[in-house]
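> pasting the structure only:
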C-alpha cells in the first residue's frame, strides 16, 4: 500500500511534539532515574508529581511523572502554532466523532484533550510557561546531558491506518518499512518539526507506547551514560545498543526506567524540512534497517511496551516479522 502524499495544508497547525505524562509506581525511584542518571532538570515537584525539562528547552516541562498504582501512559502532548489552532483542532476532532474536552493542566494555557483513531490520548496546547534558558549553565549538565525531547514511537495494530490518520493532521512520512508479501506498512516515521520523526508507528499489539526519545549532543554522551548505569545499579535496565540505525541514521541506546517505560537516547539524524522531500523505503528483511552495523534487535524490543491509561490494546493485523535476535 503506498504511503499518502504529504498533506501540506492540514486542518490545524501542529508545531511539534511537546511532552509525555507517565504514571509511575515509585515516584522517588523514577525521579532518581530521570534526574540523577539521565540528567533531566526538575522544574516543579510535590508528593504526587514531578515536572522535568531537558537542557535546551524553554517550556516548563517535557515530561510529567505522576505517582500511580499502575505503570501507564496518561497522554502524549503536542504544541500548536497559536490559540486559533486549538479551536480548529477541537472542531476537526469533534466532526470525526472523537470525544473532545477542554482540560486544566498546570503551567499550560488552554488545553484540548482528545484521542486518535485508536483511542490513544492526545493533548494540544499553545501556551506553556516559559523558563529562563539553562543550555549554557554547564554546571547543571549530568547523566547523558539530554538537550530536548525528540519523538514518540507507538505500537499500533495497523500501521497503514495510523499513517493515514496522522497524515490528515499534517504528519509527513520520512522513512518507512514495507512488507513485500502483503504490500502493507510494517513501520513508518512521521514528523512535524523537521526531524526524522515526532511520532513513529511500529507494527504490534497496540496502541501502546514503544518509547520516548531524547536528543543528546554526541555518541560519547551515550557511552558515558552506559558507564554510569553499569556502575550505579542500572545495568539490567540497558536493553539495546549502543548502535546506529539504518533508518534515520541515528546513533541510539534503548533503556528501561524503573516502571519499564522505554527511553531512547538519540543523536545524529537529519533535517527533513523540505515539503517535497522523498520518503525512504526499507525492506522488512534488510538487517541494516534496524541497525546499520547489522545486529538484530532483541525480542523484547518487538514485544514490550507501555499501556495507555484505561485503553486495552488490540493484536496486530499483520503477521509479518523482521529479523529478531536469538
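Thanks, I have it. Note that the coordinates shown come from a computational prediction; the quantities given were computed from them, not determined experimentally. Numbering: from 1, shown residues only.
> when you work out contacts or count neighbours from here on, use the C-alpha atoms and nothing else.
Fine.
> check what contacts stretch 22-39 and list those residues.
In this structure, residues lying in contact with stretch 22-39 by C-alpha atoms under 8 Å, 6 or more residues apart in numbering are 40-42, 48-50, 54, 63-75, 141-146, 225, 228-229, 257-259.
> and it, end to end?
Using C-alpha to C-alpha, to the nearest Å, the span of stretch 22-39 from its first residue to its last is 17 Å.
> mind listing what's buried in that stretch?
Within stretch 22-39, the residues that count as buried by 16 or more other C-alpha atoms under 10 Å are 22-27, 30-31, 33-35, 37-39.
> what do you get for stretch 272-279?
Buried residues in stretch 272-279, counted by 16+ other C-alpha under 10 Å: 272, 279.
> distance of the residue nearest to residue 279 when sequence neighbours are not counted relative to residue 68?
If you skip the residues right next to it in sequence, residue 279 has residue 174 as its closest partner in space, 4.5 Å away by C-alpha to C-alpha, 6 or more residues apart in numbering. Taking C-alpha to C-alpha as the criterion, residue 174 is separated from residue 68 by 36 Å.
> included below, for side-by-side comparison, is a second structure:
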C-alpha cells in the first residue's frame, strides 16, 4: 500500500522550516499573525515581514511578502543538515530533470530552489540567522503565543506518486488514509514527530494549510477568542476539535488573504525505526474528528495556489463527508 522508504537518502532533510506567502495588505496580515497567533516579528520593512514562534531561535518560519493581489504560496521551506546536502540535492533534482536553482535569500545561508514532480516549489537551506528564543518572556506574549512551525499539508492529484517521491528522500509515514487500495492521505515526517508534510488527494499542487504548535490546549481557544475580539471571528473555519489520525486538538483559521493556518497541541514521537505507520479507512467518520461535526466543504476543496504552477485534478473526483453532505443525509433520514 505504501511506497518503500529510503532510510539512507541521498541528502538529509531534517524538518519543515519556513513558508513564504503573498499578502495583499502587509499590515493587516501582520496584525492577524502577531495578535491572534502570537507570532514574533523578527524583522520587517514595507514589502516583507519575517515572523517566528516564541519557541523558535531561527530568524523566520513565516515570511509575508507584499503583492498586489496576495493569496498565493511562494515556497515551502525545508532544512537540510549540512551545507553539502544542498550540493547533493542540486545534483539529485537536476539528474531527474527537475528544477534546481541557487538563489540569494536574506537571513539564510546558501539556499536552493527546487520543485517536486508535480511542481510544488520548495526552498532548501542548511543555516539561518538566529535570535533569542522568546518562550519564557511571558510578559511579551500575545494571542495564542504559538510555539513553532510544525508542518504543511499539500493537495496532490496522485497521493501515492508524490508519497513515493518523498519516501525516496527519507520521509516516513506516521499514519496514512486509504479507500480500498487507493492511498488518499500520507502523513510524512523527518524530524521524529508524526508530521512534517501531509499529502492529501485533491486538485493540486496547492498549499492546504500550515500549522503551528501551542504549549497548552487552552491556547487553541485563546486563538479563537482573540480572533473574535479583533474582528477575525469569521476566520475560525473548523474546530476546535480532535483529529482522528494523530488525536491532536486543533483549530483551523483563515488569514486575511484566505491562507489556512492550523493551531494544535503538538505530536507524539515517531523516531524509532521499528514503529510502523497506522492505517486509517476513509469510510470512517472518525478519520475527520474524534467528536463533533465534519468540516465544511470549503475546508476540503479550497487551498492556496502556488505562484505560476499548473494544477491538475485527481482522476477520481473526491467525495468526502462534508458538513453540508452530513446535514443533507441527516434530513433525509
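Cool, got the structure. Predicted, not measured: the structure shown is a model, and the values here were computed from it.
> quick one: TM-score?
Counting by TM-score structural alignment, normalised by the length of structure 1, the TM-score of this superposition works out to 0.97. Behind it: 323 aligned residues with a C-alpha RMSD of 1.0 Å.
> on that earlier part again, between residue 174 and residue 68 of structure 1, which is the more surrounded one?
Each of residue 174 of structure 1 and residue 68 has its neighbours counted (other C-alpha atoms under 10 Å); residue 174 has more, 23 against 15.
> in what helix or strand does that one lie?
When secondary structure is defined using DSSP states H and E, the element that contains residue 174 of structure 1 is strand 172-179.
> what's the burial count for residue 194 of structure 1?
18.
> what does it align to in structure 2?
Using TM-score structural alignment, the equivalent of residue 194 of structure 1 in structure 2 is residue 192.
> need the contact list for that match.
When the contact criterion is C-alpha under 8 Å, 6+ apart, the partners of residue 192 of structure 2 are 269, 270, 271, 272.
> from the chain's centroid, how far away is the strand or helix carrying residue 149 of structure 1?
With elements delineated by DSSP H and E, residue 149 of structure 1 resides in strand 148-156, which encompasses its position. With C-alpha atoms, centre = their mean, to the nearest Å as the basis, strand 148-156 of structure 1 stands 1 Å off its chain's centre.
> could you do stretch 37-56 of structure 1 as well?
Relative to the centre of its chain, stretch 37-56 of structure 1 is centred 18 Å away, using C-alpha atoms, centre = their mean.
> out of the buried residues of stretch 22-39 of structure 1, flag the one nearest to residue 310 of structure 1.
Minimum distance to residue 310 of structure 1 across the buried residues of stretch 22-39 of structure 1 is 11.9 Å, recorded for residue 23 (C-alpha to C-alpha).
> just the element for the closest one, please.
Taking DSSP H and E as the definition, residue 23 of structure 1 sits inside strand 14-24.
> can you find the partner of residue 230 of structure 2 in structure 1?
The pairwise alignment with structure 1 assigns residue 230 of structure 2 to residue 232, based on TM-score structural alignment.
> isn't residue 20 of structure 2 up against residue 64?
Yes: at 6.1 Å, residue 20 of structure 2 and residue 64 qualify as touching, with contact defined as C-alpha atoms under 8 Å.
> quick one: which of these two has more around it?
The neighbour count for residue 20 of structure 2 versus residue 64, taken as other C-alpha under 10 Å, is higher for residue 64 (26 against 20).
> relative to residue 282 of structure 2, how far out is that one?
Separation of residue 64 of structure 2 from residue 282 of structure 2 (C-alpha to C-alpha) stands at 35 Å.
> residues contacting residue 4 of structure 2?
So, once contact is read as C-alpha under 8 Å, 6+ apart, residue 4 of structure 2 ends up touching 164, 167, 168.
> residues contacting the spatially most central residue of structure 2?
Centrality entry for structure 2: nearest residue to the mean C-alpha point is residue 152, 1.4 Å, by C-alpha atoms, centre = their mean. Residues near residue 152 of structure 2 by C-alpha under 8 Å, 6+ apart: 16, 76, 196, 197, 198, 207, 208, 209, 210, 211.
> thinking again about what came up before, give me the mean deviation of the following helix or strand past the strand holding residue 174 of structure 1 from structure 2.
In the C-terminal direction, the helix or strand that comes right after strand 172-179 of structure 1 (DSSP H and E) is strand 184-191. By mean C-alpha distance after the TM-score superposition for structure 1, the fitted strand 184-191 of structure 1 averages 0.7 Å away from its aligned residues in structure 2.
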